[in-house]
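structure, please.
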Amino acid sequence: MANRYIRRTEVEDLTGLSRSTIYRMMDAGQFPRPIRLTQKAVGWKETDIAAWLESRPVAA
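So this is what the prediction gives:
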C-alpha cells in the first residue's frame, strides 16, 4: 500500500495540536518530522502520525 502524505492543517486536525506545539514537539524529538515534498511544501507520512497517535496515553 502506498504511503499517503498529509499536510500540516490535516495533522493539526488529526492530533488536536496547534502549529507551534507541533514544531516545538518536533524540536524536542517528541513528534515525527515531515518529509520535503517540493521546494516549499512538506508533508507527514500518514502512518507516522497514526503510530504517534497510537503511542499516546488514553484519557480515562
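
hey, let's count contacts and neighbours off CA atoms from now on
Fine.

how far off centre is the longest strand along the chain?
Among the segments of the chain that qualify as a strand by DSSP state E, the longest is strand 42-45. Chain-centre distance of strand 42-45: 7 Å, with Cα atoms, centre = their mean, to the nearest Å.

for that strand, which residues meet the burial criterion?
43-45 (16 or more other Cα atoms under 10 Å).

also stretch 14-24?
Neighbour-count burial for stretch 14-24, counted by 16+ other Cα under 10 Å, picks out 22-23.

another for comparison:
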Amino acid sequence: MGVILMQQTLIRLPEVQRRTGYSKAWIYRLISQHRFPVPVKIGTCAITFIESEVDAWINQRIIESRGEVA
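Here you go, the predicted model:
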C-alpha cells in the first residue's frame, strides 16, 4: 500500500537558517533531540526541509513565547 502525499514545498538549510535565525549546528542539535522537523534526504549529500513543517514549528515557538497554549 503506497503513501499519498500532498504537494509540498521543500526548502534548503540556508533558508531554514534565515527563517529561524539559528546556526546549522544548532538546527542539527534540535533535530537530534527531536525538537525540530526532520529533514528529507534528496541525494547522497543533500537534504531539504518541508516548508510547512518549518513554518508550523516557527508558529508554535511564537505561541509558546506569548504564553498561549496550542
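
TM-score for this pair?
In this superposition the chains share a TM-score of 0.88, using TM-score structural alignment, normalised by the length of structure 1; 59 aligned residues with a Cα RMSD of 1.4 Å.

hmm, back to that, which of the buried residues of strand 42-45 of structure 1 lies closest to residue 17 of structure 1?
residue 44 (14.2 Å; Cα to Cα).

leaving out chain neighbours, which residue sits closest to the equivalent of the closest one over in structure 2?
Counting by TM-score structural alignment, residue 44 of structure 1 corresponds to residue 49 in structure 2. Using Cα to Cα, 6 or more residues apart in numbering and skipping the chain neighbours, the partner closest in space to residue 49 of structure 2 is residue 39 (4.7 Å).

surely residue 10 of structure 1 forms part of a helix?
Yes. According to DSSP: H, G, I helix; E, B strand; the rest coil, residue 10 of structure 1 belongs to a helix.

that one -> structure 2?
Match for residue 10 of structure 1 (TM-score structural alignment): residue 15.

distance of its match from residue 22 of structure 2?
In this view, residue 15 of structure 2 and residue 22 of structure 2 are 11 Å apart by Cα to Cα, to the nearest Å.

hang on, residue 46 of structure 1 packs against residue 2?
No. Using Cα atoms under 8 Å, residue 46 of structure 1 is not in contact with residue 2, being 10.4 Å away.

run through the helices of structure 1 in chain order.
Using DSSP state H, the helices of structure 1 run over residues 8-15, 19-27, 46-55.

those: which one's closest to residue 39 of structure 1?
With Cα to Cα as the measure, helix 8-15 is the member of the helices of structure 1 nearest residue 39 of structure 1 (15.6 Å).

how much does that closest one stray from structure 2?
Superposing on structure 2 places helix 8-15 of structure 1 at an average distance of 0.4 Å from its equivalents, by mean Cα distance after the TM-score superposition for structure 1.
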